[in-house]
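Novice: Okay, structure incoming, though there's no sequence with it:
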């Protein structure tokens, strides 16, 4: 990846272009400070668990979900590997009441039985699955039918389920949204030990300013129901909270103010649909926010970020969204540096110059139309070795051809046209060269192209 003063100037230009397109942006961070977004690519609605020293983040694949979920794995919260869980799929999780919506908004928790349980929205209804390990294999846990069908409460969305396991091992399930970005309702029910059967009738515990995406947090004997309000497709999406003495409510907002909302000065648009987790003694909030440059009414491209969450008695302090990201216990201080390379391209969309694919910043991407190429100059003829492509949409096949050159004029194709999914995509160019070029017949959106040292 690019380093040095020349690369810094190129990265600065890329971020300046984003600033112009987005309307406002804080001072560009150094490459080793760009910790947010935490994960490369367009994803939303994250859920996070830790197992055997490894972090697992389950998320919606943007735009608006896919036929599967996205699953990211990391041992240091800096280097991530993408895959898709075997369950749910749009085809497998369907019923007579299912709508056309795809797979989104997973909640994954560990039950008192030691197994992992997933509550997920498919077709505007809630399904439940289980697995012995976060990576699976997952299976349906409710006999091939939804846990909460789409018609459970007509006029409302039966989506965004979130499980909460209390200190005594008792599990609860929260869910609910509205229609047309208004009239959200939140339901809660106690779960029996099988993690599937409702223990009693669900309650409507909707607090003020609730729209969707509930997440329960317990601290110091108090229950904090956190949730999203507003519209994720505009700049109004935000995180709020209400407090209660029981996981079943009632819940009351302590003040009419969000704890996390749009902050254009920091390049943060419509943050929300979050999860809270602990690392060491620190509470952290994992959430999505709009990718930049943000265009209201444009494609929904969201990115996952993490910041500090402070609990003060029965209040949650306002979250300060950052570009650097917080220090996290057990996390690597920064991503491993790569080999120096300068990038240029045959074409790029506004705000998505070639330098964005070499700036070690997951907020920026090189995006270009069909037929474009991206070229790396390694500075001198040497063994090329391995490089990594981090695509912005790793669940979608990326089609490309790779060529090398010693002088930039005569080229040798070293990889036949092919398609790859996942992240990172590992490439190996045999022989010695100064230049490496990737040709994309269908266009591309690339977060990073890194060369191993």
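Specialist: Happy to help now that I have it. Remember, predicted model here, so these are calculated numbers, not experimental data.

Novice: alpha carbons only for contacts and neighbour counts from here, please
Specialist: OK.

Novice: where along the stretch 351-453 of the chain do the strands fall?
Specialist: 366-368, 372-391, 398-405, 412-420, 425-440, 444-451 (DSSP state E, counting those that start in this stretch).

Novice: For those, could you give me a markdown table that also reports mean neighbour count and distance to residue 138?
Specialist: Listed next are the strands of the stretch 351-453 of the chain as a markdown table, based on neighbours: other C-alpha atoms under 10 Å; distance: least, C-alpha to C-alpha, whole Å:
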| stretch | mean neighbour count | distance to residue 138 |
| --- | --- | --- |
| strand 366-368 | 25 | 34 |
| strand 372-391 | 19 | 26 |
| strand 398-405 | 21 | 27 |
| strand 412-420 | 13 | 24 |
| strand 425-440 | 18 | 25 |
| strand 444-451 | 26 | 29 |
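
Novice: ok, second structure coming up, stack it against the first:
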């Protein structure tokens, strides 16, 4: 007997929708294979995670990347910094930045940093929670802790400056050869008449003098992210155009004889754009690293497969070559990146390209396109790929087979989100049957990337078991797991503060409200137990009909009583 129940009360479904790119299967093989064809190259993306609007700087013997933390609502992730000694091995740290008095600071957009004449470091970034403003902070170190430049929260560059309606975002600061510092800012400039430029008061480091508008016709197809540099006696104003959400995003430039212009657009624009096979999709919002006579462009592109409508971006580096002082050659975006410019002191990662297996793998299949977050993605030395579990139930495990028993002293894990903690256990085994604990982080509440665990053992197999995450809905997911026979220096050795949040509730993967039709009869059709995990009862209201035929038009009004 088949029983049919229908109600006028609506049922709500939570649906997970994943975005995909055109020609996914074709692009996938290129992303997976091309990044490491040249073992001596710094592969793209260079950071294991979702970051945008990168500013790269070198202070002392360390490189730093300050960026927008992406893949969270409105790109509102934690204010982190990445640092490296060799441009290859990067470490993440969550900076301590005081919030505004009037609003809990969440947006940390498009940061830039300069070293002042006093030897201190000045950090500037945009925020639109109280108008689109640029705020300033100061510290004795490049990583903080930071203090407000203005205790009363007055912006360094306020909304409506230098003219009414102008949004002050995406500020970049340029130090000229005479020591003067200029700021360039503006976004949605195709709506707002072009970029703005002004001189920073280097005595206060928080006042902009002599602001002017750069007319829109001097920077055609512009959108945001102005970046100034100097080549010879020419001032090169680079910028991003079109839409940051799709394949039209690109980098263009113009040049002038003064920091204020007038600017002449480059004849070979754009110099960086989506390539033919779309392995580099929507590149833009960049900065430039100068190393002697060599230049490198550091920019973001969309992740692959492209998710979150282009709001899960990743940072890349490629060569930037000048034809002459006023002409930049077109950038050739690549997966292999650049040849290292600093010799790395980090020893061989013996898990590189090792065989891997996992408890489950997430399989994305949308509109006929297929992508699998395979376990071997965690051992391919590629920040464009990851292993991800099939769902957010725990535990989930990832096992690496090193091929033979070998000494191990360090294991480093780069989880999907650097600024959220993961709770996990690392184990090791010689035969894959008997396991011992390498590191027990089952109660971990500290975020970081990579997570570093040391112990002197011999093993062939290393198993990572993820037990929980800080945030509800995060999956067990790993960009890379790296294994080393020897210890090595970790620059700065910074550690984040333990979180007071979470951990996430465990997912039971069960229905919270359900009707067991086998236990409903004509006698109890007006009141019966909820078979879902919430418990309680269903009580019928109005006329209830019960039938054994295939008629699906019978009304049933039910309300849940807890």
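Specialist: Cool, the structure landed. What you see is a predicted model; the values in this text were computed from it and never measured.

Novice: that older thread, mind putting the strands of the stretch 351-453 of structure 1 into TSV with distance to residue 136 of structure 1?
Specialist: As requested, the strands of the stretch 351-453 of structure 1 are exported to TSV (distance: least, C-alpha to C-alpha, whole Å):
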stretch	distance to residue 136 of structure 1
strand 366-368	33
strand 372-391	24
strand 398-405	26
strand 412-420	23
strand 425-440	22
strand 444-451	27
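
Novice: mind checking which of the ones you listed is nearest residue 203 of structure 1?
Specialist: Closest approach to residue 203 of structure 1 among the strands of the stretch 351-453 of structure 1 (C-alpha to C-alpha): strand 372-391, 42.5 Å.

Novice: From the contact counts, what lies against that closest one?
Specialist: Counting contacts by 3 or more C-alpha pairs under 8 Å, 6 or more residues apart in numbering; DSSP states H and E, strand 372-391 of structure 1 is packed against strand 342-345, strand 425-440, strand 444-451.

Novice: again, 10 Å this time
Specialist: In terms of contacts (3 or more C-alpha pairs under 10 Å, 6 or more residues apart in numbering; DSSP states H and E), strand 372-391 of structure 1 is packed against strand 342-345, strand 366-368, strand 398-405, strand 425-440, strand 444-451.

Novice: Pipe those into TSV and attach distance to residue 76 of structure 1 per row.
Specialist: Compiled in TSV, these are given as follows (distance: least, C-alpha to C-alpha, whole Å):
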stretch	distance to residue 76 of structure 1
strand 342-345	27
strand 366-368	26
strand 398-405	27
strand 425-440	19
strand 444-451	18
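
Novice: returning to that earlier point: which among the strands of the stretch 351-453 of structure 1 is found nearest to residue 56 of structure 1?
Specialist: So among the strands of the stretch 351-453 of structure 1, strand 372-391 is nearest, using C-alpha to C-alpha, at 18.0 Å.

Novice: From the chain's centre, how far out is that closest one? Work that out for me.
Specialist: 27 Å (C-alpha atoms, centre = their mean, to the nearest Å).

Novice: And stretch 443-453 of structure 1, by the same measure?
Specialist: Put simply, stretch 443-453 of structure 1 sits 19 Å off its chain's centre (C-alpha atoms, centre = their mean).

Novice: What's the match for residue 376 of structure 1 in structure 2?
Specialist: Mapped onto structure 2 by TM-score structural alignment, residue 376 of structure 1 lines up with residue 400.

Novice: I figured its match was touching residue 465, is that so?
Specialist: No: applying C-alpha atoms under 10 Å as the test, residue 400 of structure 2 and residue 465 come out as separate, 11.6 Å apart.

Novice: what touches both of these two?
Specialist: Common neighbours of residue 400 of structure 2 and residue 465, counting by C-alpha atoms under 10 Å, 6 or more residues apart in numbering, are residue 358.

Novice: for structure 2, which helix is longest?
Specialist: The longest helix of structure 2 (DSSP state H) is helix 24-34.

Novice: List of residues touching that one?
Specialist: For helix 24-34 of structure 2, the external contacting residues (C-alpha under 10 Å, 6+ apart) are 21, 43-44, 277-280, 304-306, 334-336, 368-372, 377, 380-385.

Novice: next helix or strand past it?
Specialist: From helix 24-34 of structure 2 onward toward the C-terminus, using DSSP states H and E, the following helix or strand is strand 51-59.

Novice: Have a look at how far, on average, that next one is from structure 1.
Specialist: In the superposition against structure 1, strand 51-59 of structure 2 averages 1.4 Å from its aligned positions (mean C-alpha distance after the TM-score superposition for structure 1).

Novice: if we can go back for a sec, list only buried entries from the contacts of helix 24-34 of structure 2.
Specialist: Applying 16 or more other C-alpha atoms under 10 Å to these, the neighbour count classes 21, 43-44, 278-280, 304-306, 334-336, 371-372, 377, 380-385 as buried.

Novice: coming back round to it: just list the residues touching the match of residue 376 of structure 1, thanks.
Specialist: By C-alpha under 10 Å, 6+ apart, the residues touching residue 400 of structure 2 are 351-358, 375-376, 378-379, 428, 460-464, 481-483.

Novice: try residue 280 of structure 2
Specialist: Counting by C-alpha under 10 Å, 6+ apart, residue 280 of structure 2 makes contact with 27, 31, 44-45, 247, 272-274, 300-304, 316, 332-335.

Novice: For it, what is the corresponding residue in structure 1?
Specialist: By TM-score structural alignment, residue 280 of structure 2 lines up with residue 268.

Novice: Tell me how far the closest residue to residue 40 of structure 1 other than its chain neighbours lies from residue 17 of structure 1.
Specialist: Excluding the flanking residues, the one nearest residue 40 of structure 1 by C-alpha to C-alpha, 6 or more residues apart in numbering is residue 362, at 5.3 Å. Using C-alpha to C-alpha, to the nearest Å, one gets 15 Å for the distance from residue 362 of structure 1 to residue 17 of structure 1.
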